[in-house]
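Peer 1: Got a predicted structure plus its sequence, pasted below:
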Amino acid sequence: MPQAEGGYVSLPAVNGNGSAIYQSTTEPSAPPSVFESVKRVIGQAIKSTPGDSEELLRSERQPVIVGGVRLSFRDRDKTGKTLNTKMPSAPTHTAEEAHLLGTMPVDPMDDIELRSVQLHFPNARGSILEACDQRRVPTDKGDIHVAIQGDTSKPAIVTYHDLGLNYATSFAGFFNFPVMRGLLENFCVYHVTAPGQEEGAPALPEDYVYPTMDELAAQLLFVLSHFGLKSVIGFGVGAGANILARFAHGHPDKVGALCLINCVSTQSGWIEWGYQSFNARFLRTKGMTQGVIDYLMWHHFGRNPEERNHDLVQMYKQHFERAVNPTNLAMLINAYIHRNDLHLARTPPGTPGTETAATTLKMPVINITGSLSPHVDDTVTFNGRLDPTNSSWMKISDCALVLEEQPAKLAEAFRLFLQGEGYAVGTLQKLARKISMASRSSSTQIELSVQ
């Protein structure tokens, strides 16, 4: 653009060679307008001394620190006031710079500091497979898989899983929880898996007659005799809770305490029988269909599980699709829907109108369910059949699958239940209990003597 028409000219080079070079700083060569002249006059009139402008320039170039970020200088106007005292919300890139740099304006992330970072043990599912001693226990209905976790010289806890799961998928996350890891130092856990339900199990023979619920409970006698266990603590979920309750009802001297989650004590209703019959048929003929997966997800998580934990739901869906043998699961489902009533009654035997063989469980029982579980009513019915002096019912909020969604609350409840029933979590707790009982008795004697 010609200089006469108000164009721009390059400043002369600062190296003194006299050649004009192009620089980013240019000045207009046209005569200034009246408005610009008035602004310059007012600016010169405001300055008090000629050295104020140089002092201002020197103060502008001093580095400052704002919000932990080192800035080269502050932007000030001609009066010496800071133009912008706030940190900009986004870098002031022009559209051309953003296009050339290939970046878009984003919020500055300078000097990020992570605080209160704590190390937590992950609920690793693979670690339980490595930590357990895998055994095959022979029974009258074939061999069953038992995984041993812990020192066999410690008191025994026997676990039993729910439909569509095995010992690893049902209890791995819970028993790897930090609180449960500390509890396992004082107990040995025997994870029992129903026939053909272990991960990667081959299909059972066509002529194989799957055990009934009573026969599955009777298989636990072979487990106890194989490992030389005189008394155990039962820990079951869903169908496994029903099996452990049957075993405890038939052999009360073999079970010292029970922790049952979503336990059903009655026979299956028409709706459950119809749904599960169709599921068993589809599993035999078509394999793991989407309808079967949806019913299993409802059985474990209730309604709308994606809204609570999407990743956990996807993991269980992948397990049902890939790691479960459909034929073996159909046999277990068929045995579960043909279960009979546990014949438990809170009233003592001999009461008019009750069955002579109807008795309740004699050992301490903690009956647990989730507030979003579809089995809440079943646990209420089961609680009405238990002796209130040695049983308790607990509903944990905001969950359906308690072991996965609320492991901390369940672990604390289980620990307090065992401690309250006299199962010492350590020798020091026994000593502390004796000291507290002795102090209470001594205080009672002092009160009596004062009176």
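Peer 2: That came in fine, so what should we check first?
Peer 1: C-alpha only now, for contacts and for neighbours.
Peer 2: Noted.
Peer 1: any idea how far the closest residue to residue 222 other than its chain neighbours is from residue 271?
Peer 2: Spatial nearest neighbour of residue 222, chain neighbours left out: residue 139 (6.0 Å); criterion: Cα to Cα, 6 or more residues apart in numbering. For residue 139, the distance to residue 271 equals 33 Å [Cα to Cα, to the nearest Å].
Peer 1: and what of residue 411?
Peer 2: Taken as Cα to Cα, the span from residue 411 to residue 271 is 33 Å.
Peer 1: More neighbours: which of these two?
Peer 2: Each of residue 411 and residue 271 has its neighbours counted (other Cα atoms under 10 Å); residue 411 has more, 19 against 9.
Peer 1: Tell me which other helices or strands the one helix or strand residue 128 maps to touches.
Peer 2: Using DSSP states H and E, residue 128 sits in helix 126-131. With contacts taken as 3 or more Cα pairs under 8 Å, 6 or more residues apart in numbering; DSSP states H and E, helix 126-131 sits against helix 167-175.
Peer 1: Use this one as the comparison:
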Amino acid sequence: MEETKEVVKTDKFGDVTVYVSGDRKLRVFLTVHDIGQNHKSFHQFLLHEDMKAILSKFCIVQITVPGQEEGAETLPNDYKFPTMQEMGTEVIPQVLAALGCKSKDVVGLGVGAGANILCRYAMVSAYDVLGLCLLECSAESAGFLEWGQEKIASLQLNMKGMNPTSESYLIWHHYGNAKKDKLSEVRGYSDHLYSKFNHQNLARFVNRYMSRTNFMDKLKTMKCRVLMVTGSRSAHVKDVEKTYTAMDRQNSEILKLDGGDVMDDNPEKLAESMLFFLQGLGLVASVVSRKMSRGSSFSRDSL
């Protein structure tokens, strides 16, 4: 996937790194990543054969949260790191405007913190967003246990850099109960955390996610279609289910797939479900899945 690196200067939050591929006159396929990740976390999934066919119909815009690029310099001490709300309501609109992309009819794919950010964007840009695919999304503020884990991880990152405590938290956050079965992937992710990330910048992103506000009561105001996705062994299943129960059932669906990290564990089923979801929006009608998986298409949950 050929991509162009762009650096967009925002009004309040300085430079934001964005990676763009495809014709900017097309609809935007927008991605926002989770804590402990950056835009590269989507690459393997977006290169899946079924996804390549889908994405040929879009301009792909991948936003990197400030300071989360590989080898990023430490953000200044006086830098005001954006909140989840500011990322969604200020940073994303400014980035799309600066890129000159067709900002109407946006489709979004977000994971964890990125999914939270995309929800907030959709609620203030209701007529620009057609649909969102949200992986491991929680619309609640952090619970006491999660808050404590994230607080410790953030403090340890600031004091020591990457360390076993923070590493363990981030592995749990991304792999959940599937981590014991994915030793090779977990080892690779661990090496990436130690060698590629600016740990102080990561601590600031974790801290902002830990401090996120609750918007459960606003979910029914979302006008776009939403596909909620979680893994059966994810650490966030209950959060996703609870968030889904607060959504308008006429505009939302929930998909549960085997595994922890669904983009890695079930890329074919996720891609197929995204294809059906987008076709339900009247998009990518000419794209046909390479292999129709049996019994994996999304359906309403019985929650």
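Peer 2: Received, thanks. Source: prediction; values computed, not measured.
Peer 1: on that earlier part again, superposed on the second structure, what's the mean shift for the helix or strand just after the helix holding residue 128 of the first structure?
Peer 2: Using DSSP H and E, the next helix or strand after helix 126-131 of the first structure towards the C-terminus is strand 133-137. Following superposition, strand 133-137 of the first structure is found to deviate from the second structure by 0.5 Å on average (mean Cα distance after the TM-score superposition for the first structure).
Peer 1: Kindly name the residues of the second structure that line up with the next helix or strand after strand 133-137 of the first structure.
Peer 2: Next in sequence after strand 133-137 of the first structure, counting helices and strands by DSSP H and E, comes strand 144-149. Taken onto the second structure by TM-score structural alignment, strand 144-149 of the first structure occupies residues 16-21 there.
Peer 1: Determine how far that stretch lies from the middle of the whole chain.
Peer 2: 15 Å (Cα atoms, centre = their mean, to the nearest Å).
Peer 1: can you give me the strands for the first structure?
Peer 2: Per DSSP state E, the first structure carries strands over the ranges 8-10, 26-28, 64-66, 69-71, 133-137, 144-149, 156-160, 188-193, 232-237, 255-261, 365-370, 391-396.
Peer 1: Out of those strands, which gets nearest to residue 417 of the first structure?
Peer 2: strand 365-370 (7.5 Å; Cα to Cα).
Peer 1: What residues sit buried inside the helix holding residue 128 of the first structure?
Peer 2: Neighbour-count burial for helix 126-131 of the first structure, counted by 16 or more other Cα atoms under 10 Å, picks out 128-129.
Peer 1: Distance from it to the middle of the chain?
Peer 2: The answer for helix 126-131 of the first structure is 18 Å, by Cα atoms, centre = their mean.
Peer 1: Then stretch 420-429 of the first structure?
Peer 2: On Cα atoms, centre = their mean, the centre of stretch 420-429 of the first structure falls 28 Å from the chain's centre.
Peer 1: Equivalent analysis for stretch 34-46 of the first structure, please.
Peer 2: 69 Å.
Peer 1: which residues of the second structure does it align to?
Peer 2: The aligned range for stretch 34-46 of the first structure is empty, by TM-score structural alignment.
Peer 1: since we're on residue 37 of the first structure, how many residues are nearby?
Peer 2: With other Cα under 10 Å as criterion, residue 37 of the first structure counts 12.
Peer 1: and if you look at residue 100 of the second structure?
Peer 2: 10.
Peer 1: From residue 26 of the second structure, how far out is it?
Peer 2: 11 Å.
Peer 1: One more: residue 119 of the second structure?
Peer 2: Between residue 119 of the second structure and residue 26 of the second structure the computed distance is 22 Å (Cα to Cα).
Peer 1: And for residue 162 of the second structure?
Peer 2: Residue 162 of the second structure is 40 Å from residue 26 of the second structure, by Cα to Cα.
Peer 1: Those two: who's more crowded?
Peer 2: Counted by other Cα under 10 Å, residue 162 of the second structure and residue 26 do not tie: residue 162 has more neighbours, with 23 against 18.
Peer 1: What lines up with that one in the first structure?
Peer 2: So residue 162 of the second structure corresponds to residue 288, using TM-score structural alignment.
Peer 1: residues near residue 213 of the second structure, how many?
Peer 2: Neighbours around residue 213 of the second structure, by other Cα under 10 Å: 16.
Peer 1: Please enumerate the helices of the stretch 201-350 of the first structure.
Peer 2: Listed in chain order, the helices of the stretch 201-350 of the first structure (DSSP state H, counting those that start in this stretch) span 213-227, 239-250, 270-285, 290-301, 310-322, 326-337.
Peer 1: The second structure: matching residues for the fifth one?
Peer 2: By that I understand helix 310-322 of the first structure. Helix 310-322 of the first structure covers residues 183-195 of the second structure once aligned (TM-score structural alignment).
Peer 1: Superposed on the first structure, what's the mean shift for that stretch?
Peer 2: Mean for stretch 183-195 of the second structure is 1.2 Å (mean Cα distance after the TM-score superposition for the first structure).
Peer 1: So for that stretch, what gets flagged as buried?
Peer 2: Using 16+ other Cα under 10 Å as the test for burial, stretch 183-195 of the second structure gives 186, 189-190, 193.
Peer 1: can you redo these as TSV with distance to residue 82 of the second structure?
Peer 2: Output for these, formatted as TSV (distance: Cα to Cα, whole Å):
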residue	distance to residue 82 of the second structure
186	29
189	25
190	26
193	22
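Peer 1: Fine, thanks again, bye for now.
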